[in-house]
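Chemist: Pasting the sequence and the predicted coordinates here, then a few questions.
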Amino acid sequence: MNIPISILDLAPVVTGSNSAQALRNTISLAEHADRLGYSRFWVAEHHAMPGIASSAPAVLVGEIASRTPRIQVGSGGVMLQNHRPFVVAEQFGTLEALHPGRVDLGVGKNSGIEPAAVKALGLSGAQQSTEEFVRAVDELRRYFDDESIAVPAAGNRPRMWMLGASGRSAKLAGLLGLRFAYAHHINPTETVAALAAYRATFRPSRDFTKPHALITAPVICAESEEEARNLAKPGALAFLRMRNIKPGAEPHNFLPAPLDVEKHIYSHEESEVVERYFATQVIGNPEQVRKNLEELLSETQADELMMTAMVHDHHDLIRSYELIADTLPMSAYK
């Protein structure tokens, strides 16, 4: 498994804490990831979600880059429907100028926001069409050209990726000649087909001459399988709560504490949902995690692996990534 291995973090707000602490935890995790030899550290974009503190990727990327000497830092990703390409170019051109060669700009088509934020962002609420997205991507790329009016983006070009979780987005990434980051943690059933479609449709561009695909997988590691499953249970309960939200009900957005998990009485149907949730995760001791990830990469032939995890205790999350780093070879950045 001699490929770059990286981390995606959502800055989850856990029960009993707040968004400021969640952001500090993300920065702390990035510092540990840098020391452990991980290749990239990406942050997401979500709006109006009390349980997710990562709403301003450019700001968070800048802070992380200033705290770490080596690791690639980026967005997983910036949703272009929410922003003017000119502003995105200025932001990430600034980051690339300040941290040359270390900045990834991952862009996505979906808005990635809750309905409550649509009006605040001045959006229509309609989903961006493929044609509109392609125009936005092309415009964004041009702003990084040397003669661009977008200072300091002109001449300071970050490494650009397209994000997606479907075969349609995979084909689009290929046609645009971009690197592709597939959200296996969101849609694991289409991963193999999506990556095949990406490679089949790839057209070389000025930025990339050959296809390059990354997959994001949910991974939790501990000294024993039982401990790893216990660490995964708050995320499973959070998933269950979001799935069971009734119209008009107040969502449970925070990552539950272990005590919440112990108190929750699972129905038969809920238990089945949780088991299906666990089946889509890579959860176990170091040897189990290594074996499962090797099988996943063999099946998908991905060029890079990015991991994400929802763990209540920050120290447990760091320990999980430490165990993985000890188990998997940390390849040089590509």
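Modeler: Now that the structure is in, tell me what you want to look at.
Chemist: alpha carbons only for contacts and neighbour counts from here, please
Modeler: Noted.
Chemist: Tell me if I'm right that Leu323 and Val219 touch.
Modeler: No. Using CA atoms under 8 Å, Leu323 makes no contact with Val219, being 11.3 Å away.
Chemist: quick one, which of those two is more surrounded?
Modeler: Val219 (25 against 18; other CA atoms under 10 Å).
Chemist: how close does Val87 sit to Ala117?
Modeler: As judged by CA to CA, to the nearest Å, Val87 and Ala117 stand 19 Å apart.
Chemist: okay, now Ser66: neighbour count?
Modeler: Neighbours of Ser66 using other CA under 10 Å come to 12.
Chemist: all helices for this protein, in order.
Modeler: 19-36, 57-67, 85-98, 115-120, 130-142, 167-176, 191-201, 225-243, 258-263, 268-279, 286-300, 314-327 (DSSP state H).
Chemist: Export the ones you listed to a markdown table and append columns for distance to Val78.
Modeler: Shown next, in a markdown table, are the helices of the chain (distance: least, CA to CA, whole Å):
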| stretch | distance to Val78 |
| --- | --- |
| helix 19-36 | 17 |
| helix 57-67 | 7 |
| helix 85-98 | 8 |
| helix 115-120 | 15 |
| helix 130-142 | 11 |
| helix 167-176 | 15 |
| helix 191-201 | 20 |
| helix 225-243 | 23 |
| helix 258-263 | 32 |
| helix 268-279 | 27 |
| helix 286-300 | 25 |
| helix 314-327 | 25 |
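Chemist: one more structure, for comparison:
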Amino acid sequence: MPVPLSVLDLSPVPAGSTVTDALRDTLDLARSAERAGYARFWLAEHHLNPGVAGASPAVLMGAVAAATATIRVGSGAVQTGYRTPLSVVEDFGTLDGLHPGRIDLGLGRSGGSRLPSREPDGRGDRVVDGVLIPAPVSLAAIASSPRFRAQAAALRQPGAQVPPYEEFLDAVDGLITGTWTPGGVEVRAVPGEGAALQTWVLGSSGGESAVLAGRRGLPFAANYHVSPATVLDAVAAYREAFRPSDRLGRPHVMVSADVVVGTDDAHAARIAEGFGPWVHSIRTGAGAIPYPRPEDADALPADPALVTDRVATRFVGGPATVADGLDRLRAVTGADELLLTTITHRHADRVASQELLADEWARRG
């Protein structure tokens, strides 16, 4: 039986379009995902990117949840370095109060003063049971970019200190359960305490996020689409650290992937054009450009050293081709769920892509 499919949306802004168009497209994509039978619809958090409108997951989640009826709605992920535990719990407690039992709280150890740390480690490309695990790519350009530093300055109060991630998770959990007493003082989150939130930890490597998710018995989302080089490390570290909790008796992993599904392989390849230049804009530290038109892609920069790992690990093709690739990814990672993100210039192609895949996935079930 195929594992459940879910959607991660960045609210991409296509070239020639507007932020308003992008946000409305997200609502339309969510309604389509619900009709097609996807399990979850998650919203990403990105800042200072001209080509991405998804900057405030909690606000957009409220609109998505109101525009749908049954699909779970979540964050993928809240950047904890720019927030306090109380503000997160109050925001998501409000969402749960309005849409009980449908809200996922996805947390990411990102933002704040922490710079991207993924660097080449000497490992080359390898193929594991048909799944490409590429060599790591340096993120030095992002870490040294003025935009990255400006983002940190714009999103943090002057002099604010980012707490250790484990302390942040402790506070979030304690506020939801009503057991957080900093300095011996009882602190009550209203709304938030007692909320029926499903808390997830997201991670890109075998580092702290994966280990803490395992130790705390939380479900874990591993990023194949952002960091395909380290997805197996992340999953292995999570499973090794896992301890059963009152929420989970066994490890539960969701793995993300970039996909574009067309009517056939050739059609998918055409509508998928533009991804390389878009990734290039992010990894040079300039910020995501508006997603290019397919006919403009060849004229835009796309340094292979910066983009090949992402382009080569994107699942592009007709429904059967992409479903076969995702099934291999599921088998190699042992994923219990798959989280899919699709970016094309035309919104109609994104909607059709997720509907074609859902039909093929259901047929196999």
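Modeler: Yep, it's here. Treat the numbers as computed from the prediction; the structure is a model and nothing was measured.
Chemist: Got a TM-score for the two of them?
Modeler: The TM-score (TM-score structural alignment, normalised by the length of the first structure) is 0.89; 323 aligned residues with a CA RMSD of 2.5 Å.
Chemist: The nearest residue to Asn110 of the first structure once chain neighbours are set aside: neighbour count?
Modeler: Distance criterion CA to CA, 6 or more residues apart in numbering; nearest residue to Asn110 of the first structure, sequence neighbours excluded, is Met79 at 6.3 Å. Using other CA under 10 Å, Met79 of the first structure has 22 neighbouring residues.
Chemist: again, but for Ala358 of the second structure
Modeler: Residues near Ala358 of the second structure, counting by other CA under 10 Å: 22.
Chemist: Next: Ala58 of the second structure.
Modeler: Counted with other CA under 10 Å, Ala58 of the second structure comes out at 22.
Chemist: surely it meets Asp91?
Modeler: Yes. In this structure Ala58 of the second structure lies within contact range of Asp91 using CA under 8 Å: 6.6 Å.
Chemist: What's Ile343 of the second structure aligned with over in the first structure?
Modeler: Under the alignment (TM-score structural alignment), Ile343 of the second structure pairs with Met310 in the first structure.
Chemist: which ones are touching that match?
Modeler: 12, 232, 234-235, 255, 317 (CA atoms under 8 Å, 6 or more residues apart in numbering).
Chemist: which among those gets closest to Phe144 of the first structure?
Modeler: Pro12 (32.1 Å; CA to CA).
Chemist: Not counting its neighbours along the chain, what's nearest the closest one?
Modeler: Ile52 (4.7 Å).
Chemist: ditto for Asp327 of the second structure
Modeler: Pro2 is the one closest to Asp327 of the second structure (CA to CA, 6+ apart), at 7.8 Å.
Chemist: likewise Ala297 of the second structure?
Modeler: Distance criterion CA to CA, 6+ apart; nearest residue to Ala297 of the second structure, sequence neighbours excluded, is Gly274 at 4.8 Å.
Chemist: Might one say that Val131 of the second structure is in contact with Asp327?
Modeler: No. Taking contacts as CA under 8 Å, Val131 of the second structure lies outside contact range of Asp327: 9.8 Å.
Chemist: out of those two, which sits in the busier spot?
Modeler: Val131 (19 against 16).
Chemist: what do we get in the first structure for that one?
Modeler: Counting by TM-score structural alignment, Val131 of the second structure has no partner.
Chemist: could you say which helix or strand contains the residue nearest to Gly285 of the second structure when sequence neighbours are not counted?
Modeler: Once flanking residues are discounted, Gly285 of the second structure sits nearest to Ile142: 4.2 Å by CA to CA, 6+ apart. Ile142 of the second structure belongs to helix 140-143 when assigned by DSSP states H and E.
Chemist: Which stretch of the first structure lines up against that helix?
Modeler: The aligned range for helix 140-143 of the second structure is empty, by TM-score structural alignment.
Chemist: so what secondary structure elements neighbour that helix?
Modeler: Under the contact definition 3 or more CA pairs under 8 Å, 6 or more residues apart in numbering; DSSP states H and E, helix 140-143 of the second structure sits against helix 275-283.
Chemist: counting contacts, what elements does the helix it packs on pack onto?
Modeler: Using 3+ CA pairs under 8 Å, 6+ apart, helix 275-283 of the second structure sits against helix 140-143, helix 304-312.
Chemist: now the shortest one, how far from the chain's geometric center?
Modeler: By that I understand helix 140-143 of the second structure. Chain-centre distance of helix 140-143 of the second structure: 20 Å, with CA atoms, centre = their mean, to the nearest Å.
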